[in-house]
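S.K.: just coords:
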């Protein structure tokens, strides 16, 4: 076994790259810190008062920062948006979902909002969080190649995620986070009114198809789904990130893409 030695510059950059890919975006200390419970420092502080002993008194706990919200409020806010721009503005101001406070920025959508083909993924990753667009990292590059293989590109589709903020470390969004974000996805679909939908990966499929089944069982099977008040034929397929980890699965994804292209041709969408 080689002895410990100082890392050279190339090795240090490689380590930093690995940490970034794993979702590390800040330095940590020896003890865990609840960032949501922290409050910004006050502009001015009053001199401390002398302690007033009180029998049986309990010191109140500090109020936590925003970590959750009311799903009914999310539904009302989403329903109030009469355009995609208005919906984006609503999301920019919405503080009900705690994911917002650990993400760099909102990842709203990419592609052509006039397109009648919608792709729905799960949640932004590190590169999407930096650029503010869905599917712009390695999985996004593969998605572009997948679309090109069936004669489509980002000018002919509209791309969204079920969750518009990056979960820390690229983890799967919790059911509570999904519940808070779902009204905004539903409204996004209602406003675009796509004629075809393709979901990418298991979590997006489970959200859109309202199922607990796995993606391997469901992929490639068309189904009419209700997303908000909009009903549309939808096809689930494998996520590009999964295909990067499991190249043999590209054969299954290719069959799904051919099925999707056939439906596109039948409806005259491209």
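M.R.: Yep, it's here. Computed from a predicted model, the values in this text were never measured in an experiment. Numbers count the residues shown, from 1 in each chain.

S.K.: every contact and neighbour count from this point should use C-alpha atoms.
M.R.: Will do.

S.K.: next helix or strand past the longest strand seen in the chain?
M.R.: For the chain, the strand with the greatest residue count under DSSP state E is strand 230-237. Downstream of strand 230-237, the next assigned helix or strand under DSSP states H and E is helix 240-245.

S.K.: just the buried positions in that next one, please.
M.R.: 240, 241, 243 (16 or more other CA atoms under 10 Å).

S.K.: over to stretch 190-208?
M.R.: Under 16+ other CA under 10 Å, the buried positions of stretch 190-208 are 190-208.

S.K.: returning to what we had before: pipe the buried residues of helix 240-245 into CSV and attach distance to residue 264 per row.
M.R.: Converted to CSV, the buried residues of helix 240-245 look like this (distance: CA to CA, whole Å):
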residue, distance to residue 264
240, 20
241, 24
243, 23
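
S.K.: between these, which is closest to residue 155?
M.R.: Among the buried residues of helix 240-245, residue 240 lies closest to residue 155 (CA to CA), at 19.1 Å.

S.K.: use this one as the comparison:
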């Protein structure tokens, strides 16, 4: 395998461009490195190095100092502090979930919940994300659209469903007589996972109180769930979106329950355009239920 040190600058630039085009935006080591602990150890070493000349100048001179070691060796230098463990410091998952639940339940409005989410640091996803994605749109509409997690476009723009999938969602809503201004749009996970990977179970558990509180505060009468992750997250099942779509189910928390229907995510429709017919059936069923409730 060719190593980086054996490559020319032009070859390195070409390799980085290839990775960027492939969607890679984070480079990691094979083993986790605690950069904070490494910096602390380096700082302590520098402090020790600066203090030793002063100690040597203050030490007594002459034979007593030279003969302090019977063999005539120089006094041993104090070892530098050992680096801390490579494990990253983190809040235990159960404590982070409890903190998230307390922060979410303490909010009495969506504005307060947004502030609580901005100030929350118990989820590691926040450290690598550029933006915190929160509900946008009309909370009085009675309609909520919930996706899985932010994409790279969402993270860059700071808005759920940006980019190509956002344009397709706009067209999907327009087809049933709605727009972004007519609904409340949010994501289950407020921070984009590195490399667009799926959130882990602990990460999803930490984020759950915030999305459930968004639902409770907005009190939507109907919720449209988009994609596999959103359907499984709220319905508590492991089937694919093709098995879970088109069925009205009750979701929510102990403080508020509402009806939801799952359908395919816009990104899934961009990947498999043949599935648009299924999504159109779901959208028609969703809007029929909304109109029936408002009649």
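M.R.: Right, received. Where do you want to start? This structure is a prediction, so every number in the text was calculated from the model and none was measured.

S.K.: show me what residue 262 of the second structure aligns to in the first structure.
M.R.: Here residue 262 of the second structure is matched to residue 236 in the first structure, going by TM-score structural alignment.

S.K.: what does residue 239 of the second structure give?
M.R.: Under the alignment by TM-score structural alignment, residue 239 of the second structure pairs with residue 213 in the first structure.

S.K.: mind checking the SS state of residue 257 of the first structure?
M.R.: helix (DSSP: H, G, I helix; E, B strand; the rest coil).

S.K.: that one pairs with which position in the second structure?
M.R.: Using TM-score structural alignment, residue 257 of the first structure pairs with residue 283 in the second structure.

S.K.: now swap in residue 92 of the first structure and tell me
M.R.: By TM-score structural alignment, residue 92 of the first structure lines up with residue 118.

S.K.: in a strand, that match, correct?
M.R.: No. Residue 118 of the second structure is assigned helix when assessed by three-state DSSP, not a strand.

S.K.: which residues touch it?
M.R.: Going by CA atoms under 8 Å, 6 or more residues apart in numbering, residue 118 of the second structure touches residue 132.

S.K.: from residue 258 of the second structure, how far off is it?
M.R.: 26 Å (CA to CA, to the nearest Å).

S.K.: now do residue 210 of the second structure
M.R.: From residue 210 of the second structure to residue 258 of the second structure the distance is 16 Å (CA to CA).

S.K.: and what of residue 198 of the second structure?
M.R.: Going from residue 198 of the second structure to residue 258 of the second structure by CA to CA gives 26 Å.

S.K.: same question, residue 85 of the second structure
M.R.: 47 Å.

S.K.: neighbour-wise, which of those two wins?
M.R.: Each of residue 85 of the second structure and residue 258 has its neighbours counted (other CA atoms under 10 Å); residue 258 has more, 16 against 12.

S.K.: hang on, that one packs against residue 248?
M.R.: No. Counting by CA atoms under 8 Å, residue 258 of the second structure stays clear of residue 248, with 10.0 Å between them.

S.K.: re the thing from before, the longest strand of the first structure vs the second structure, average offset?
M.R.: Average distance, strand 230-237 of the first structure versus aligned residues of the second structure after superposition (mean CA distance after the TM-score superposition for the first structure): 0.7 Å.

S.K.: then stretch 251-260 of the first structure?
M.R.: Per aligned residue, stretch 251-260 of the first structure averages 0.3 Å (mean CA distance after the TM-score superposition for the first structure).

S.K.: mind listing what's buried along that stretch?
M.R.: 253, 254, 256, 257, 259, 260.

S.K.: ok, these vs residue 17 of the first structure, which is closest?
M.R.: residue 253 (29.1 Å).

S.K.: mind checking the SS state of that closest one?
M.R.: Applying three-state DSSP: residue 253 of the first structure is helix.
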